[in-house]
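Participant: okay, here's the prediction I keep looking at, along with the sequence it came from:
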Amino acid sequence: MAYIDNPLITVIIPVYNGESFIEKCYTSINSQSFKQMEIIFVNDGSTDNTEMIVQGLCDVDPRVRLVSKANEGQGIARNVGIDFARGKYVSFVDVDDKLPPHAYESLLELIESSSADVVYGLSAGEGSTEPILPIKTGRFEDESSLSYLSGLIVGGLPEDKEDSMLGMGANRALFRREFLDSYGIRFLSERLVNSEDMLFNMDVLAVCKSACLLTKVVYTICYDANPQSYSKRYDPNRLETFIRLRREMMDRVKHWSRFRGFEIRVERRFLANCRVATKLAVFSSGSLSDRLKDVEAILTNPRYRGSLATYPISNLPLKQRLFFVLSKLQITPLVFALVKLRYGRGLQ
């Protein structure tokens, strides 16, 4: 494999105590139809056998590299991966997820043929059918079309069925590394904001000269693979990280003309995040009394109440409208019961 020292794609995989998922993740990447890549596992201060397992992969596959560092979180680990990357393009994979076999081949063909700074594909849950979305695809290179693409990621309008058409994940994309470096685009720590992917994508879309959208699933989210992942755990500070995310998003909307009029989209995203925080509180491991108090703390948060007071809730889809009306009225037991009825034990 003469191309090992000149990879076209760098796949960056942050790992914290991921010993149970590493080999399955590696197999998914190794099974790609495209092979000219390097695979960087960034060991983020793991205390399990992560380092030993990755080192074993390095011994049998010269494309695999191990970078170990102190624990700082996924966003910072991704940044370290970018700094070590040698590929023309970079991609990000969570260790408990996987890729369809032709993901990189499809993304690479489009980004190479279009000379775009970034190409996005679709993501789907494991076992899901490929979604059919009523959206424009192809190459976006003027202000109007780039603003349109940005809107699909940042958040929906009040009358839209979905909170966003494409979601915030950076995992379903291929980024031109020279472009990221030239603008110094990097991730913030998810310990400060939730989600760091959204801000990374906004920073990319604010300054890119061209972007592409491929309506093909290129990333598989394994929702049930890791019940201990942060996205499934209740954290009493989560709402505050969502509030910081809202503030960071609003700052970008004010700064970049490409995001003009996106305030309503940011609010839709924030309300969706508040719904997630409520759901996680309802299904946390605390006593019923404690969980009710946690939900009440969310419903009485001043920032959340401010958004509920000004957002056109009546334009939202029926189920969301009911949830936010009850939240606005601060009827904690009914909000709690509604979440239990809607989601059962599931958190998706």
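Facilitator: That came through, no problem.

Participant: from here on, just use CA atoms for contacts and neighbour counts.
Facilitator: Fine.

Participant: list the contacts of the residue sitting nearest the centre point of the chain.
Facilitator: Centroid-nearest residue in the chain: Gly169, 2.6 Å away (criterion: CA atoms, centre = their mean). By CA atoms under 8 Å, 6 or more residues apart in numbering, Gly169 lies in contact with 197-198.

Participant: then this one, side by side with the first:
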Amino acid sequence: MGLSVIVPVYNGEKYIKECLESIINQTYKDLQIIVINDGSTDNTKSIISNMSMKDTRIEVINRENKGASSARNLGLEYVKQDFVTFVDCDDTLELDMYECLMKFFYDDSYDIVHCGYKRVGKIGEKLVNGTGKIYVQENFEALKNLISGRMFVGSLWNKIYKINVINDIRFDETLKINEDILFNYKAFKKCKKSVFIDIAKYNYIEREESTCNSTQNLKKAIDSYKVSEIIYNDCKCNKLKNYALERFVECLLNLDICFYNSNEKNKKLVCKKIKLKIREMRRKKDIEGNKRILKSILISEVPFLYKQLYKIYNKIRTPNWDVEI
């Protein structure tokens, strides 16, 4: 009952060694560690090559740069074990993470097992929930939490998948963001039963990054909208419709403000189409909740005012990318 670990890396010379050491030192030993060197131009190739000579469980695949999603898809082609997981190359694991998760698969009824995590930054560690509770979820409950962003995050790195559940699922290589949400939506849709252990076993390391420009933000907003639309269209005729609709509306509103703040030549035309869509959804009463209704009215009717209010809000708010139980 072995586990394949897929680690895409691009120019990760500063942190790939620490990441891989946290994997090879796991108390769970039956590992196949697939490292995809995605066209690195720094010393990454040498580091992972040396580490693979010391630990034969590490398999290195060198190729030209095509992006993390493409690297993960390539890694899936090399999987030899019955279970698979993913690790971001700049993060680390608690040494008993895989032992803690894999033991649940001895009960063959579980298709996905996942855990909590903590954020590690300059000012210290932030435990995300960490109630210590164990949640066994049927298909519907897990999908509801994934779509609505409750209880657990849609990331890949804190989840272990039974390979026969995801053997026909691949990452959308055109997406810059939310490709993990879409992958997990498809995975949990096929999953009959999963286990979420609310104990932090994965260390999400917050790295210094350059400030995203408006073009990058717009691309992310477009991709988030695309993913939410795919999920919403897939849920229109089932009990998940309202959860998918809420996510879709939020992404639509965010897309409008990102286009409005961009320098795109066609932004007026796109914003006009979005406003018409927002008005139509309000007419059909698809947009619910006082805050969301007010936001939709401001965006569709007085976008200049909304832009000014958003600037003020964005300066004083404290972003929360995590989830609540």
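Facilitator: Looks like it came in fine. Here the structure is a predicted model, which means the values were calculated and not measured.

Participant: what about the alignment partner in structure 2 of Glu105 of structure 1, neighbour count?
Facilitator: Alignment note (TM-score structural alignment): Glu105 of structure 1 maps to Glu99 of structure 2. Glu99 of structure 2 is flanked by 13 other residues according to other CA atoms under 10 Å.

Participant: now do the helices in the stretch 201-325 of structure 2.
Facilitator: 214-235, 241-260, 267-283, 290-301, 303-316 (DSSP state H, counting those that start in this stretch).

Participant: likewise for the stretch 1-150 of structure 2?
Facilitator: Under DSSP H, counting those that start in this stretch, the stretch 1-150 of structure 2 gives helices at 16-24, 44-54, 68-76, 97-102, 139-148.

Participant: how much space separates the match of Glu105 of structure 1 from Tyr106 of structure 2?
Facilitator: 12 Å (CA to CA, to the nearest Å).

Participant: buried deepest among the helices of the stretch 201-325 of structure 2, which one?
Facilitator: Among these, helix 241-260 has the highest mean neighbour count (mean count of other CA atoms under 10 Å), at a mean of 21.

Participant: how far is that one from where the chain is centred?
Facilitator: With CA atoms, centre = their mean, to the nearest Å as the basis, helix 241-260 of structure 2 stands 17 Å off its chain's centre.

Participant: give me the residues contacting it.
Facilitator: By CA under 8 Å, 6+ apart, the list of residues contacting helix 241-260 of structure 2 reads 144, 147-148, 214, 217-218, 221-222, 224-225, 228-229, 231-232, 235, 267-268, 270-271, 274-275, 278, 286-288, 292, 295-296, 299, 307.

Participant: how about 6 Å then?
Facilitator: 148, 218, 221, 225, 228-229, 232, 235, 267, 271 (CA atoms under 6 Å, 6 or more residues apart in numbering).

Participant: turn the residues you listed into CSV, including distance to Asn314 of structure 2.
Facilitator: Below are those laid out as CSV (distance: CA to CA, whole Å):
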residue, distance to Asn314 of structure 2
Ser148, 22
Leu218, 16
Ala221, 16
Tyr225, 20
Ser228, 23
Glu229, 25
Tyr232, 28
Cys235, 32
Lys267, 21
Cys271, 21
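
Participant: tell me the one among the residues you listed nearest to Lys190 of structure 2.
Facilitator: Minimum separation from Lys190 of structure 2 among the contacts of helix 241-260 of structure 2 (CA to CA) is found for Cys235, which lies at 14.1 Å.

Participant: how close does Tyr260 of structure 2 sit to Asn254 of structure 2?
Facilitator: 10 Å.

Participant: oh, I was asking about Ile293 of structure 2
Facilitator: Ile293 of structure 2 is 13 Å from Asn254 of structure 2, by CA to CA.

Participant: before we move on, what about Arg170 of structure 2?
Facilitator: 27 Å.

Participant: same check on Leu309 of structure 2?
Facilitator: For Leu309 of structure 2 relative to Asn254 of structure 2 (CA to CA), the value is 14 Å.

Participant: check Leu218 of structure 2 too.
Facilitator: 9 Å.

Participant: what of Cys19 of structure 2?
Facilitator: For Cys19 of structure 2, the distance to Asn254 of structure 2 - CA to CA - is 34 Å.

Participant: now swap in Thr41 of structure 2 and tell me
Facilitator: 35 Å.

Participant: then Tyr28 of structure 2?
Facilitator: 42 Å.

Participant: swap in Ile163 of structure 2?
Facilitator: 35 Å.

Participant: can you list contacts of stretch 7-21 of structure 2?
Facilitator: 35-38, 40, 42-44, 71, 87, 89-92.

Participant: just the buried ones from the residues you listed?
Facilitator: Neighbour counting with 16 or more other CA atoms under 10 Å marks 35-38, 40, 44, 71, 87, 89-92 as buried within those.

Participant: contacting residues around the counterpart of Val35 of structure 2 in structure 1?
Facilitator: Counting by TM-score structural alignment, Val35 of structure 2 lines up with Phe41 in structure 1. Going by CA under 6 Å, 6+ apart, Phe41 of structure 1 touches 13-14, 66.

Participant: redo that, cut-off 7 Å
Facilitator: Phe41 of structure 1 sits next to 12-15, 65-67 when contact means CA atoms under 7 Å, 6 or more residues apart in numbering.

Participant: next one: Glu179 of structure 2
Facilitator: 171-172.

Participant: likewise the one 3 residues further on?
Facilitator: Neighbouring residues of Leu182 of structure 2 by CA under 7 Å, 6+ apart: Val227.

Participant: distance check, it against Asp90 of structure 2.
Facilitator: Using CA to CA, which is the criterion applied here, Leu182 of structure 2 is 22 Å from Asp90 of structure 2.

Participant: if we can go back for a sec, from the buried ones among the contacts of stretch 7-21 of structure 2, which land in strands?
Facilitator: If you go by DSSP state E, those have 35-38, 92 in strands.

Participant: can I get those residues in CSV including distance to Ser52 of structure 2?
Facilitator: Output for these, formatted as CSV (distance: CA to CA, whole Å):
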residue, distance to Ser52 of structure 2
Val35, 9
Ile36, 12
Asn37, 13
Asp38, 16
Thr92, 18
